[in-house]
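A.B. asks: Could you look at this predicted model? Sequence included:
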Amino acid sequence: MAIFTGSGVAIITPFHEDGSINYDQLKKLVDYHCENGTDSIVICGTTGESATMTEEEHLECIKRTIDFTAGRIPVIAGTGSNCTATAVELSREAAKAGADGLLVVTPYYNKATQKGLIEHYKAIAREADAPIIMYSVASRTGCNIEPATVAALVKEVDNIVGVKEASGNISQVAKIMQLTQGDIDLYSGNDDQIVPILALGGKGVISVLSNVAPRETHEICAKFFAGDIEGSRELQLKAIPLINALFSEVNPIPVKKAVSLMGMEVGGLRMPLTEMEEANAQKLAQAMRAFGIQLA
């Protein structure tokens, strides 16, 4: 059984003015998603600015999110690192804290060969008592998980169950599904490719869009699973201008701006990320209004 089906929000991390994590506001965000159709909380991913968290902050954020969610929907903890030992430690502790699953990105900067990726993921899986979703996003990490590698890991390691595919390469996704005979939990890592990936047998999306349009992102998936392919496709296409605006600058700069435009106090960004350019912010606000999102 999949950890979740539907829309998992790659949730932002709110900060105080001094840059510390605002846990009170994080609880409000978790409640907002539980009440508005989101099917899973994905904490400490790219969108959550995990790259600038200390290990202590990282684990505290995961533990608090599990507490805040209180079993209402699954919590998937981002525990990847370019250092295998660090990824093992984060994954082990997140599993002990009660995470329903782990999202483990490929090593970045130092990269890895496909053999290295196999050993990296096996080392984490041996130590972490939770199902693992691999995360392939070469545009940010410089490291792609080849379809044969995905298939080998899913077949050989019991608790490696899925992949978040953000390569943007539909042919690669199709090859993964062919090599695994569909026996894998496949999630779209790109909000503009939800329907194509569901059509290939995907279980859902791990979404940036869901931060500002949780109900609609859920419905793209729910309609598809219910057989309303046309309705799912219409929602997907309607969201494209908003999705483009949410990626007009590097993620999570635009989405954090978008959530603040909705009146939620989520604070700024940690360096080296900087505030959104005003021209892009205006286009983002316009796209949000056009989609039907009410601004504060």
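C.D. replies: Received it, and whenever you're ready, just let me know what you need.
A.B. asks: Please make it C-alpha for all contacts and neighbour counts, starting now.
C.D. replies: Will do.
A.B. asks: what's next to the longest helix along the chain, contact-wise?
C.D. replies: When the chain is scanned for its longest helix (criterion: DSSP state H), the result is helix 229-246. Applying C-alpha atoms under 8 Å, 6 or more residues apart in numbering, the contact partners of helix 229-246 are 191-192, 194-195, 208-209, 216, 219-224, 254-255, 258, 280, 283-284, 287-288, 291.
A.B. asks: In stretch 91-106, which residues are buried?
C.D. replies: By neighbour count on 16 or more other C-alpha atoms under 10 Å, the buried set for stretch 91-106 is 91-95, 97-106.
A.B. asks: Out of these, which is nearest to R72?
C.D. replies: Using C-alpha to C-alpha, D100 is the member of those that sits closest to R72, with 11.6 Å.
A.B. asks: List the contacts of the closest one.
C.D. replies: D100 touches 3, 74-77, 130-131, counting by C-alpha under 8 Å, 6+ apart.
A.B. asks: Looking at these, which are in helices?
C.D. replies: Short answer: the contacts of D100 have none in helices (DSSP H).
A.B. asks: of all the residues you listed, which comes closest to V42?
C.D. replies: Nearest member of the contacts of D100 to V42, counting by C-alpha to C-alpha, is I76, at 4.7 Å.
A.B. asks: contacting residues around the closest one?
C.D. replies: So I76 contacts 40-43, 99-103 (C-alpha under 8 Å, 6+ apart).
A.B. asks: for comparison:
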Amino acid sequence: MLIDLNTGADVNRAIHDKISDGELPIFTGIYAATLTPMHEDFSCNEEELARHCKDLIHRGCKGVILFGTTGEGPSFSVGERKKAIQNLIKIGIDPQKVIIAVSCCAIEDVINLTSVALDQDCAAVLIAPPFFYKKVDEAGVIGFYRRIIQEMNHPKLKI
């Protein structure tokens, strides 16, 4: 059971109720963690990424996950990821079939990329816990997510 550290409430019950009420989506099916094609200079090859995503969805994936560890997300700048996300949606990839991994070392970058994903109407974001420093304790991990949630000022944010 998950307990809200602020209120002591049963988080599992709250999540179940939000799913039942249609407030939170249920992700079913396969969401492929995509590779990120690159040019020789290691910049994102957006045309090939779009083709790859369309092909995965055409072959039966419910959606795609972009810029996670499989897609070498941390190797790309926030600007590169932002541009690629916007271009994918612009060329016709259904944003509700796209989940964006927004993990970064800087919390401001996580917030920036999350805002981009929400602005583009993407299905969800994935935020890895702090990964740069070793042995971050539970309070540090909770503080990391708490700060992101508190600083996110976006009407589409659902947790």
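C.D. replies: Cool, the structure landed. All values reported here derive from a predicted model rather than from experimental measurement.
A.B. asks: Show me the buried residues of stretch 91-106 of structure 1 that map onto helices.
C.D. replies: Applying DSSP H to these, the entries found in helices are 91-95, 97.
A.B. asks: Closest to E17 of structure 1 out of those residues?
C.D. replies: Nearest member of these to E17 of structure 1, counting by C-alpha to C-alpha, is A94, at 27.3 Å.
A.B. asks: what's near enough to touch the closest one?
C.D. replies: With C-alpha under 8 Å, 6+ apart, A94 of structure 1 has these contacts: 59, 62-63, 77, 79, 102.
A.B. asks: Considering these, which are maintained in structure 2?
C.D. replies: Compared against structure 2 with both residues aligned by TM-score structural alignment, their matches' C-alpha atoms under 8 Å, the contacts of A94 of structure 1 retain 62, 77, 102.
A.B. asks: Can you show me the helices along structure 2?
C.D. replies: With DSSP H as the criterion, structure 2 has helices at 11-20, 46-58, 78-90, 107-119, 138-151.
A.B. asks: Export these as JSON lines, with columns for distance to A32 of structure 2.
C.D. replies: Shown next, in JSON lines, are the helices of structure 2 (distance: least, C-alpha to C-alpha, whole Å):
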{"stretch": "helix 11-20", "distance to A32 of structure 2": "23"}
{"stretch": "helix 46-58", "distance to A32 of structure 2": "7"}
{"stretch": "helix 78-90", "distance to A32 of structure 2": "16"}
{"stretch": "helix 107-119", "distance to A32 of structure 2": "17"}
{"stretch": "helix 138-151", "distance to A32 of structure 2": "25"}
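A.B. asks: Go through the ones you listed and name the closest to A33 of structure 2.
C.D. replies: helix 46-58 (9.9 Å).
A.B. asks: okay, and that closest one goes to which residues in structure 1?
C.D. replies: On structure 1, the counterpart of helix 46-58 of structure 2 by TM-score structural alignment is residues 23-35.
A.B. asks: Taking the centroid of structure 2, which residue is nearest it?
C.D. replies: Central residue of structure 2 (C-alpha atoms, centre = their mean): V125, 2.1 Å from the mean position.
A.B. asks: how close does that one get to I99 of structure 2?
C.D. replies: Separation of V125 of structure 2 from I99 of structure 2 (C-alpha to C-alpha, to the nearest Å): 5 Å.
A.B. asks: Please apply the same query to Q150 of structure 2.
C.D. replies: Remark: distance between Q150 of structure 2 and I99 of structure 2 (C-alpha to C-alpha) = 21 Å.
A.B. asks: List the buried residues of stretch 121-137 of structure 1.
C.D. replies: In terms of neighbour count (16+ other C-alpha under 10 Å), stretch 121-137 of structure 1 has its buried residues at 121-122, 124-125, 128-137.
A.B. asks: Now find how far off-centre it is within its chain.
C.D. replies: 15 Å (C-alpha atoms, centre = their mean, to the nearest Å).
A.B. asks: go on, stretch 91-103 of structure 2?
C.D. replies: Stretch 91-103 of structure 2 sits 8 Å away from the centroid of its parent chain (C-alpha atoms, centre = their mean).
A.B. asks: just stretch 96-113 of structure 1 next, same as before
C.D. replies: Counting by C-alpha atoms, centre = their mean, stretch 96-113 of structure 1 comes out at 12 Å from the chain centroid.
A.B. asks: Now the element after the strand or helix carrying Y135 of structure 1, going C-ward?
C.D. replies: Under the criterion of DSSP states H and E, Y135 of structure 1 resides in strand 132-136. Counting by DSSP H and E, the next helix or strand C-terminal to strand 132-136 of structure 1 is helix 138-141.
A.B. asks: In structure 2, what stretch matches that following helix?
C.D. replies: So helix 138-141 of structure 1 is aligned with nothing, judged by TM-score structural alignment.
A.B. asks: Would you mind listing the buried residues in that helix?
C.D. replies: Neighbour counts over helix 138-141 of structure 1 (16+ other C-alpha under 10 Å) mark 138, 141 as buried.
A.B. asks: same question, stretch 76-89 of structure 2
C.D. replies: 76, 78, 81-82, 84-86, 88-89.
A.B. asks: Return the closest of those residues with respect to H52 of structure 2.
C.D. replies: L88 (10.8 Å).
A.B. asks: Tell me where the stretch 101-250 of structure 1 has strands.
C.D. replies: 101-105, 132-136, 160-165, 185-188, 204-207 (DSSP state E, counting those that start in this stretch).
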